[in-house]
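S.K.: could you look at this predicted model? Sequence included:
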Amino acid sequence: MTQPMSAPFWKTKTLAEMSPEEWESLCDGCGRCCLVKLEDEDTGKIHFTNLACKLLDRQTCRCSDYANRSARVPDCVRLTPENVSELNWLPDSCAYRRLARGQTLAWWHPLVSGRKASVAEAGISVRGQVRSEEGVGESEYEDHLWKLPRARKPVSS
């Protein structure tokens, strides 16, 4: 007799119950949270730019110095189960934000698709679409406002 398959951890555990490995695996590597963001002082609305943190490897969409990021980029925010629902600048596509809102992971998330490439195929990854913030003054940030692309529909086989 075969054992019934257990549900994936992100469907059975809260963010606070996840192991460090499970928590880290929720990051899909899109790079969106590493973009420079501007907040409208009047409305509080967050606007993304096409400028990435100087530590973002723009080809892999991973931090080039993850272990030391807080020391090298003092305003880098470490995501925790306690702060995820409070961070209004996390993109709607973010797995941490989705799970905190009671949603499930998107079809393109590597834990669902089984493939890291699905993030780029869905149009979620910023790979090849952004530049480094280095050399761009804060007074120029508004010149780099960028609308995040929406995820493409999955390709039917």
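M.R.: Yep, it's here.

S.K.: could you use CA atoms for every contact and neighbour count after this?
M.R.: Fine.

S.K.: now the top strand by length along the chain: buried residues?
M.R.: Taking DSSP state E as the criterion, the chain has its longest strand at strand 46-52. Residues 47-52 are the ones in strand 46-52 that count as buried (16 or more other C-alpha atoms under 10 Å).

S.K.: now stretch 74-93
M.R.: Across stretch 74-93, burial judged by 16+ other C-alpha under 10 Å covers 81, 84-85, 89-91, 93.

S.K.: what's the closest of these to residue 64?
M.R.: Set against residue 64, the nearest of the buried residues of stretch 74-93 by C-alpha to C-alpha is residue 90 (20.0 Å).

S.K.: ok, that closest one touching residue 31?
M.R.: No - with contact defined as C-alpha atoms under 8 Å, residue 90 does not count as touching residue 31 (10.8 Å).

S.K.: then this one, side by side with the first:
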Amino acid sequence: MDKLNKPEWEALCDGCGKCCVNKLEDEDTGVVVMTRVACRLLDDESCLCSNYPNRHQFVPECIVLTPKTIQETMYWLPQTCAYRLIYEGRPLYDWHPLITGDPESVHRAGVSVKGMTVPEFEVDEDDWEDHVIEEPT
């Protein structure tokens, strides 16, 4: 993974949008669950960041995933995430855009959060628990 250049690293992202939805972690068990409450910059139609190059100006806590940080962030990465799969030595799914050559294949496979999210500014943080969802796989 650390031999990939920046464009190759970025190409691993399948565009599912799952990393851009807020998660909740149980303090006692460490279990992380996904909510449909999305980062304010997530475009619900494309499942991509609407301002990726400048995202840290608007969302300072946005995590930068790199080969060096993947191990410490692995616990919240989606099960279908290419970064996670490659790190774990597993192959990409056949719907991954690098395999299909089509960025829409992730949506057609039903593994993205397309059309499922609500913006975080519409939901009070105390109510995120009401928006827990199963990861689309």
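M.R.: Structure received. Every value quoted in this text rests on a predicted model; they were computed, and no experiment measured them.

S.K.: got a TM-score for the two of them?
M.R.: The TM-score (TM-score structural alignment, normalised by the length of structure 2) is 0.95; 136 aligned residues with a C-alpha RMSD of 0.9 Å.

S.K.: could you pull out the helices for structure 2?
M.R.: Using DSSP state H, the helices of structure 2 run over 6-11, 55-58, 70-73, 82-87, 97-100, 105-108.

S.K.: just give me the mean distance for the fourth one relative to structure 1.
M.R.: On superposition with structure 1, the average gap between helix 82-87 of structure 2 and its aligned counterparts reaches 0.5 Å (mean C-alpha distance after the TM-score superposition for structure 1).

S.K.: and if you look at the second one?
M.R.: Helix 55-58 of structure 2: mean distance to aligned residues in structure 1 after superposition is 1.2 Å, counting by mean C-alpha distance after the TM-score superposition for structure 1.

S.K.: what is the burial count for the equivalent of residue 101 of structure 1 over in structure 2?
M.R.: Under the alignment (TM-score structural alignment), residue 101 of structure 1 maps onto residue 88 of structure 2. Burial of residue 88 of structure 2 is recorded as 10 neighbouring residues (other C-alpha atoms under 10 Å).

S.K.: from residue 3 of structure 2, how far off is residue 88 of structure 2?
M.R.: 16 Å (C-alpha to C-alpha, to the nearest Å).

S.K.: how about residue 66 of structure 2?
M.R.: Per C-alpha to C-alpha, residue 66 of structure 2 is found 11 Å from residue 3 of structure 2.
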